[in-house]
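# Structure, please.
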Amino acid sequence: MDNDSALADPSSATDSLDEYDIDESSSVDDGTLVYDRYLDRELSWLAFNQRVLELAEDTSLPLLERANFLAIFASNLDEFFMVRVAGLKRRIDTGLAVPTNTGRAPIDVLEELSTAAHALQERHAAEFTNSVKPALDAEGIHIETWADLGPADRERVHEIFSSQIFPVLMPLAVDPAHPFPYISGLSLNLSIRVRNPKTQKEEFARLKVPSVLPRFIQLPDDGSDQLRYIPLEDLISNHLDALFPGMEILAHHEFRVTRNEDVNVDEDESENLIKSLEKQILNRRFGPPIRLEITDDMDEVTRGLLVRELKISEQEVYRLPAPLNLSGLFQLTRIDRPALKYPRHVPTTSESLMPNEGNERADIFRAIAHKDVLLHHPYESFSTSVQSFLEQAAADPHVLAIKQTLYRTSGDSPIVEALIDAAEAGKAVLALVEIKARFDETANISWARKLEKAGVHVVYGLVGLKTHCKLALVVREEEGVLRHYAHIGTGNYNPKTSRLYEDLGLLTANDQVGKDLTRLFNELSGYAIEKKFKRLLVAPRHLRKGLIKHINAEASNARAGLPSGIRIKLNSIVDEAIIDALYRASNAGVPVDLVVRGICSLRAGVPGLSENIRVRSVLGRYLEHSRVFSFHNDGDPQVFIGSSDMMHRNLDRRVEALVRIVEPDHIAELEHMFDLAVDENTASWWLDAEGVWVRHGHSEDGEPLNDLQNVLMKRISQRKRGGARR
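I've put the predicted structure just below:
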């Protein structure tokens, strides 16, 4: 899943609830805080990843997509341990008594998380072993073990080992002259016990399975026309005699360590943010271990040695069947077997941005000047909309300036290249690069330096805040007048993930939006302090307050007997003040619909608390990533899209921006999306009053319910003309 995903920021683990203005005024009933009205955020995240696993378990999905969901589950869980579990452990180890969002002690939450995580990992491994792997076998995609190979295969595999694998292996002995080696986070390793036949002395060695090699080694064609693979660690394990000649191999097992890999820089104490961040990135790999995965056949001698040397508790040991690290299944999803995947979808070009007859491409500026354009990716192409907008701006002699935020982008980013082209053409270019974007720090530092060399003005935002908003502003001279052209989105400026993430974006030439963004960019790059914007809600100053104001207005309308309604779509909702405002609205009679992909700390459907609130979760082939906030407003809808989830980190420690949508047809389109998402004939998960997510995937007669993403894909494709370039 995207690291701009439902995973939460571990820095919030050290914050006090007082920071979020959760006081008596935010209570629902009698003015006291009742923590059990919130669901635990960490357990809610595990419930989200369980929903991912349930997709892998769904035999009606294409087989390689099920394998992909297994890989996503494994990758998600790795990051969850590196960040969220690490944050809880840090609070416990440092003696911080700050409770979780439910008021429980961190150590109690950690124990419950451990129990749930153990069960989920065992279920995950069982799904691969008992269902997905046999199904792959039936389709001619075999993951073999050494025991499956005959003499001819073993001879050919020996040649592969000798020529392609053996030269990069580095066995490390453990003895008085060789201390226990450092085990890097998420690396797959072999523990090896050997015996010297002359002295009968037993020794221990560790061998890291090289991550530079494929996770699964393809076996030579045996004439069966089947694809055959063997796990790299299995292949290596059966050639250990080449690594330890003259020694007796007594035992070998696989293991894997997860470490705390969060980066935390004190910006107030840092004279140079980039240098401080680079130092912390180097230190990241030396974080303390927080999980040890071992194969279920590991002997107690080896397990005990690892536990002692890694200083890890028994609770943090996960005993699983081989193979470990099923995120390696991403490799198999690249196999060219269209029948085992979702049908290919080519994004269409937005109807507003289609080129006129005889033209190779559309005049983006003319199209936007004519009318706002609402984009819905990946159903509509990112390359023929946002990317073309910035590329045309870079090449247009009438464009004077471009201002852009960059949180995450791709390795070969055409967006960055457009900014460089614009700077080299003499335009004024400002790029706000968020170098603290977790796990993309190194890449973003590299982009920042490349942009600076090209003459782009690069800034890093405001001290103490991450800049997470998705903004681009172009200033163009037209007949002696300066006009603003803007893009405000819910997702990153990343052409690659735009094909996988569901996101919304607004292209507009509205003068008020342009003025708002000009002032916001001035605040981000200089020392201006803006108090109000006309079409934007901006965090950390006004976003929470603005949304609560709209929520309270709906409650007031409901109490006055006027029509009311709240619909919100987002990745995560944890913020207590927002949740309590929604509870109050529910008690006033406001119907509230939430569509939440990931974490949800709100309890739904509880009598006297939230009986008018429904919560749905939609997962599918695309990562649901857009954020939409819709308020009925007595028939004059107030609808916003933007970058912010309802998390403490978004509302208090990030610069986020929502823009109000004003075109009636755009509002209707977003309302139609909500109608589909909450429809009882749409496949989704429903959150019940006990905090349990229940899947609704089939009708009473067993027929699959409608897939929201498929419905939108077909609807948007049918209303457009032509296709889009990839």
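# hey, let's count contacts and neighbours off CA atoms from now on
OK.
# Not counting its own residues, what contacts whichever strand or helix holds residue 546?
Using DSSP states H and E, residue 546 maps to helix 543-559. Residues outside helix 543-559 that contact it (Cα atoms under 8 Å, 6 or more residues apart in numbering): 537, 563-566, 578, 581-582, 584-586, 588-590, 631-634, 651, 656-658.
# Look up how far residue 247 lies from the residue of the chain most remote from its centre.
Of all residues in the chain, residue 198 has its C-alpha farthest from the mean position, at 54.2 Å, by Cα atoms, centre = their mean. To residue 247, residue 198 is 9 Å away according to Cα to Cα, to the nearest Å.
# Please generate a structure for the following sequence too, so the two can be compared:
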Amino acid sequence: MDTPTVAASTFGDSDMPSARATQDRIELPEFEPALGPSGDFTLDRFLDREISWLHFNARVLELAEDEDLHLLERVNFLSIFASNLDEFFMVRVAGLKRRIATGLAVPSAAGVSPIDQLEHILESARQLQVRHAHVFAEQLRPALAHEQILMTRWSDLDDRSQDELYRWFIDQVFPVLTPLAVDPAHPFPYISGLSLNLAVIVRNPVSGKELFARLKVPDMLPRLVSVDGPRAGNSAGRVARFITLEEVIAQHLEHLFPGMEVVEHHTFRVTRNEDLEVEEDDAENLLQALEKELLRRRFGPPVRLEVASDINPAVRALLVRELGVEEDEVFALPAPLDLRGLGAISAIDRPDLHYPTQVAHTSRFLNESETSKAANVFAAMRRRDILLHHPYDSFSTSVQAFLEQAASDPKVQAIKQTLYRTSGDSPIVDALIDAAEAGKQVLALVEIKARFDEQANISWARKLEQAGVHVVYGIVGLKTHSKLSLVIRREGDRLRRYCHIGTGNYHPRTARYYEDFGLLTTDDQVGEDLSRLFNQLSGYAPRSTFKRLLVAPRSLRSGLIDRIEQEIANRRAGLDARVVVKVNSIVDEAVIDALYRASQAGVSVDVIVRGICALRPGVPGLSENIRVRSVLGRFLEHSRVFLFANAGSPVVFIGSADMMHRNLDRRVEALVRLSNREDISDMASLMDRYMDAGTASWHLDSDGIWTRHNTGADGEPLADIQSWLLDSRRRQRGAVRR
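Below you'll find the predicted structure:
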């Protein structure tokens, strides 16, 4: 069996700062900042990244508030908001608190102190969370009731329903409950992160003394209990009633405290610091270090305490004291807490309350004949480069088929693959295992530090090792975030390299609702580039150069900035000049300053960003030629695209990198330049559509405020680009059939 390895950094000491040096404060390349005419943009030319993230989640909440959207999709957006905010506290707020505590925090770009920044973040998050709770209580709960989907209370249930829930409680819930008393003999228990809990006050009927106990609501049981059975609500007109698990438990507390009088109970929830800090000095022990850190994550310090708004002040004070949280970290909210559980309602099979069913079509370049037989991906790739756009183009009949066919093809000699995230029943992993068992050379670079997927990736790594796959854990100090696949196939007396480079993970499930691009190509230059990059990742190749790739941390930032500078030169020479950037987040100061310089030179700059944007558009003398848009909807906009007008001969890159410090300095990222003129033209047209005034989107102004534009001046809805793309694939399919 091959031994898993962790490569030392092969990107060159002079080019790559150490992981520890870059963890909290990035040393940027020396670029002159873009200044306004009076030179007064040195402090406030960047928007605060944490507040920008909260604005992003507010846009998600706006979708939940949108009465024009399908009801159960609105419920889903409410659940997504809750999950997003949990991660924000676990990582971003926790990281800021840690830096403040260790003295590593620095003032923001606008000169705001870390303490003031934290206070502003907490207050902004509090306002959003209260708004979130009110959207559920005042908008969605009544709308669901109108559709016979009811969030009910115990007191509203008939005797029969109460009896059935009592039997279910005794059989399925009571045996797994563990009440924990707090008294001189029992210290205050550890409260795990994101767990929902009941704070229970009981009274001894003999002594009259009141005591406190904590009861964890089991997270292995359904958060919302269906009163009318698992299929309730799956047809219009049929009533579906749900009750929270904590209310069912609360109605039967006497079974947990026999002989005691239950005085009161309150729900609460703790969020803890779950950001990992792994020391990578010893490459051989990276796996063990990460597993140890995952254990420590469970016991991270609290960063937020959520309590029901009607909680007894004395109980609240006890929780604050015992958990060691500050008052501004306490969030009092109307019950029920933890609205992530609404996912159970959003999953109800009511087609009339969901988006219309979407069927991903096989790319027209992979299935030109529309036969039922699976396309020969290798033959299609030899004919031309194939640019895929998921989920509009099927992942299973393209990327997944590519790797499955590679695993079974006797002419394939080797497969090299990066895995950042994948699914629990991954056909990609199965294909790699099949290939190894068939005697092929298989290299899998598994990124075991992928946030919140660490344990799953460790399991995958070990499963792959056991099958004989050579597993590499990456480069010390760097995460491998690039999305790469390289297949080497013998054809006659030569070896041909088949490549896939994508903007998204090799994750068949998320590929159904993440918007991403991928390139399938047999281009010799791309094949050589991928061979060199995989050699860097698995061995020692510190001075590799690339022809069609830009690779972080060495050349990606500088390569993009060089392209921006070329657009500035083209503009000054009277040639076509434009920059379009589509990313999840844009924070990197050097890249933003380059875009400011382009704007000042008269270059049109368009930025399409889903999440965080630290760039401030529309500032006279600084960024008046920059427009920023955000598109959120049915699919999660996840692709990264970089387009340059290049004096009338456009250049387009796609790949894995967002414009953030971590991507450009602490990750291995790869962008590939498209070469097919049709693909380049199609991409330019698509980016124009994203930016078009007739396309529904959010617009960012110079004050950092996002405004939704989803209706025109005539009051008619603006076009939804995701619906347009779905329709375009249906039109293409119809054209092929004809």
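# circling back to that earlier point, the contacts of helix 543-559 of the first structure in helices, which ones?
Judged by DSSP state H, the subset of the contacts of helix 543-559 of the first structure located in helices is 578, 581, 582, 584, 585, 586, 651.
# Pick the one among the residues you listed closest to residue 281 of the first structure.
Residue 281 of the first structure has its nearest neighbour among those in residue 651, at 25.7 Å by Cα to Cα.
# quick one: the strand ranked longest in the second structure to chain centroid distance?
Ranked by number of residues, the top strand in the second structure under DSSP state E is strand 261-272. With Cα atoms, centre = their mean, to the nearest Å as the basis, strand 261-272 of the second structure stands 31 Å off its chain's centre.
# Mind listing residues that contact it?
86, 89-90, 94, 191-205, 246, 250, 253-254, 298-308, 310-312, 337-338.
# which bit of the first structure covers it?
Residues 248-259 of the first structure are matched to strand 261-272 of the second structure when aligned by TM-score structural alignment.
# thinking again about what came up before, does the residue farthest from the centre of the first structure sit in a helix, a strand or a coil?
Following DSSP: H, G, I helix; E, B strand; the rest coil, residue 198 of the first structure is assigned to coil.
# which position in the second structure aligns with it?
So, by TM-score structural alignment, residue 198 of the first structure is matched to residue 206.
# Counterpart of residue 99 of the first structure over in the second structure?
Counting by TM-score structural alignment, the partner of residue 99 of the first structure is residue 107.
# if I look at its match, how far off is residue 55 of the second structure?
21 Å.
# can you check residue 321 of the second structure too?
For residue 321 of the second structure, the distance to residue 55 of the second structure - Cα to Cα - is 32 Å.
# Settle it for me: which of the two has more neighbours?
With neighbours defined as other Cα atoms under 10 Å, residue 321 of the second structure and residue 55 compare such that residue 55 has more, 21 against 12.
# Could I get the contacting residues of that one?
Taking Cα under 8 Å, 6+ apart as the test, what residue 55 of the second structure contacts is residue 706.
# so where in the first structure does the helix or strand in which it is found end up aligned?
Following DSSP H and E, one finds residue 55 of the second structure within helix 49-65. Here helix 49-65 of the second structure aligns to the first structure at residues 41-57, judged by TM-score structural alignment.
# Check stretch 331-338 of the second structure too.
By TM-score structural alignment, stretch 331-338 of the second structure lines up with residues 318-325 in the first structure.
# So what touches that stretch?
74, 118, 121-122, 125, 188, 231, 254-256, 291-297.
# what do you get if the cut-off is 6 Å, keeping everything else the same?
292, 293, 294, 295, 296 (Cα atoms under 6 Å, 6 or more residues apart in numbering).
# same check, this time on stretch 346-366 of the first structure
So stretch 346-366 of the first structure is contacted by 379, 380, 381, 720, 723, 724 (Cα under 6 Å, 6+ apart).
# what's the neighbour count on the residue mapped onto residue 480 of the first structure from the second structure?
Under the alignment (TM-score structural alignment), residue 480 of the first structure maps onto residue 493 of the second structure. Counted with other Cα under 10 Å, residues neighbouring residue 493 of the second structure total 6.
# Spell out which residues sit in contact with residue 493 of the second structure, please.
By Cα under 6 Å, 6+ apart, residue 493 of the second structure has no neighbours at all.
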